[in-house]
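Engineer: turn this into a structure:
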Amino acid sequence: MKKITKVYTRRGDEGKTSLVGGQRVSKASIRLESYGTVDELSSHLGLLAALLPEGHDKDMVERIQNNLFNVCTNLATDQDQTPLYPSAYLPEGEIERVEQEVDAIMEMLPEKQGFVLPGGTKEAAQAHVCRTVCRRAERRIVELAANATVSPEVLQYVNRLSDYLFVLAKKLNFIAGHSEKLWQNACD
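Structural biologist: Next up is the predicted model:
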């Protein structure tokens, strides 16, 4: 891997940046907003991983962070002008892996009715923050896809990921013995 010797380039000082392929675009573009939000999600996942003990859940969160680099590379490529690099693709089977994780967690959780208030343990609360950032990333990607080519697996992965983060938050509260609080509709 090539060593990065400088963090700054001065090429972005006027509000533009380069995509994969070299095209210059505004830093306010929906493309940058989409992969910037995915990058933000990865940072929040890093905090979640730091809160989790060593084990399967931490490994899964770190695996997702790695996959999000592929997602960012995909989104940072204008596919109408530049072919995707191999690093822009998710590894084979990652969408199915997330689905299997969701199914496995759902099997262990008790059934509950109602909307869950985000919170509980620090770990679960952070998983909920990750979930909401993930949903925002998905909205940005959908907006990008309305005007540009976006790989379908990117949307599928991010959609499944928000489901995973929701059930992970529930699992983290459950294994800690922390009861979830349900929404109390004041209008009822």
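Engineer: only C-alpha atoms from now on, for both contacts and neighbour counts.
Structural biologist: OK.
Engineer: all helices for this protein, in order.
Structural biologist: Along the chain, the segments classed as helices by DSSP state H run 30-51, 56-75, 94-108, 122-145, 152-175.
Engineer: just tell me which of those ends up closest to Ala88.
Structural biologist: When the helices of the chain are compared by Cα to Cα, helix 56-75 sits nearest Ala88, at 4.3 Å.
Engineer: and that closest one, what's buried?
Structural biologist: Across helix 56-75, burial judged by 16 or more other Cα atoms under 10 Å covers 57-58, 61-62, 64-65, 67-75.
Engineer: ok, back up a step: any chance of the helices of the chain in a markdown table, plus distance to Glu14?
Structural biologist: Below are those laid out as a markdown table (distance: least, Cα to Cα, whole Å):
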| stretch | distance to Glu14 |
| --- | --- |
| helix 30-51 | 15 |
| helix 56-75 | 22 |
| helix 94-108 | 38 |
| helix 122-145 | 23 |
| helix 152-175 | 30 |
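Engineer: out of those, which gets nearest to Gln23?
Structural biologist: Sorting the helices of the chain by Cα to Cα, the top spot, which is the nearest, belongs to helix 30-51 at 12.0 Å.
Engineer: compare with the first, here's sequence two:
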Amino acid sequence: MGKRLTKIYTRTGDGGETGLGDGSRVPKTHARVGAMGDIDELNAHLGLVSEHLKSTAVEALTDLAPFLDRLQHRIFDLGGEVSIPGFQLIHDHHVDRIETELDQMNNELAPLENFIIPGGSVLIAQCHVARSVCRRAERSLIQLGESDTVNPPGLRFLNRLSDFLFVLARYCALKTEQPEHLWQKDDEPSAG
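Structural biologist: So this is what the prediction gives:
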């Protein structure tokens, strides 16, 4: 196990730089730090989704919470991977596992006939928030990859995770018997 933090503040970042996992220092505006922050934010939102799942009275949803808890550990791994250039913790089998869970839920859903507007319940809306933050984390990692090396399975992991979260939102609507909020065309005549 690595170093244990005994002191939370070090004052070494007060000048606008931060330390990476390999000991190097970079500006806090560096693309790598941005990607790490977006991945961290994603993990926080996924934690909210997991806690909402645990608090439902629907067994099919509470049964998914342990998988989301495991995903949080893998997201933490991805953040560690990004903080240490050249390090790899996310592999294709992690992506495969997300696909398996996604497919199982999707098999129970009706075909999608229109765009979905986030909402219906706090749980469903939180799934969509996590999904949109996941997309941002993916874009941040792609941006980092334009100037530095990133692990391709990590990119696939985020891409598939955002798909998973979209399907999870729909699955939560199904299992909690909430109607999906479908996009509606504006029927009002335009002004002017």
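Engineer: quick TM-score on the pair, please.
Structural biologist: The TM-score (TM-score structural alignment, normalised by the length of the first structure) is 0.91; 181 aligned residues with a Cα RMSD of 1.6 Å.
Engineer: return the member of the buried residues of helix 56-75 of the first structure nearest to Asp103 of the first structure.
Structural biologist: Set against Asp103 of the first structure, the nearest of these by Cα to Cα is Asp57 (14.2 Å).
Engineer: what's the match for that closest one in the second structure?
Structural biologist: Matched to the second structure by TM-score structural alignment, Asp57 of the first structure sits across from Leu64.
Engineer: chain neighbours aside, what residue packs nearest to that match?
Structural biologist: Spatial nearest neighbour of Leu64 of the second structure, excluding adjacent residues (Cα to Cα, 6 or more residues apart in numbering): Leu53 at 7.3 Å.
Engineer: now do that neighbour against Lys185 of the second structure, distance only.
Structural biologist: As judged by Cα to Cα, to the nearest Å, Leu53 of the second structure and Lys185 of the second structure stand 32 Å apart.
Engineer: between the two, point out the one with more neighbours.
Structural biologist: The neighbour comparison of Leu53 of the second structure against Lys185 (other Cα atoms under 10 Å) goes to Leu53, with 23 against 6.
Engineer: contacting residues for the more buried one?
Structural biologist: By Cα atoms under 8 Å, 6 or more residues apart in numbering, the contact list for Leu53 of the second structure reads Leu61, Thr62, Leu64, Ala65, Leu123.
Engineer: didn't the second one look like it was pressed against Ser55?
Structural biologist: Think Thr62 of the second structure. Yes: using Cα atoms under 8 Å, Thr62 of the second structure is in contact with Ser55, at 7.4 Å.
Engineer: neighbour count for those two, which is higher?
Structural biologist: Counted by other Cα under 10 Å, Thr62 of the second structure and Ser55 do not tie: Thr62 has more neighbours, with 17 against 12.
Engineer: gap between that one and Thr176 of the second structure?
Structural biologist: Using Cα to Cα, Thr62 of the second structure is found at 12 Å from Thr176 of the second structure.
Engineer: same check, this time on Arg70 of the second structure
Structural biologist: Shown here: Arg70 of the second structure relative to Thr176 of the second structure, a distance of 23 Å by Cα to Cα.
Engineer: quick revisit: quick one: which of the contacts of Leu53 of the second structure is nearest to Glu108 of the second structure?
Structural biologist: Of those, the one sitting nearest to Glu108 of the second structure (Cα to Cα) turns out to be Leu61, at 13.2 Å.
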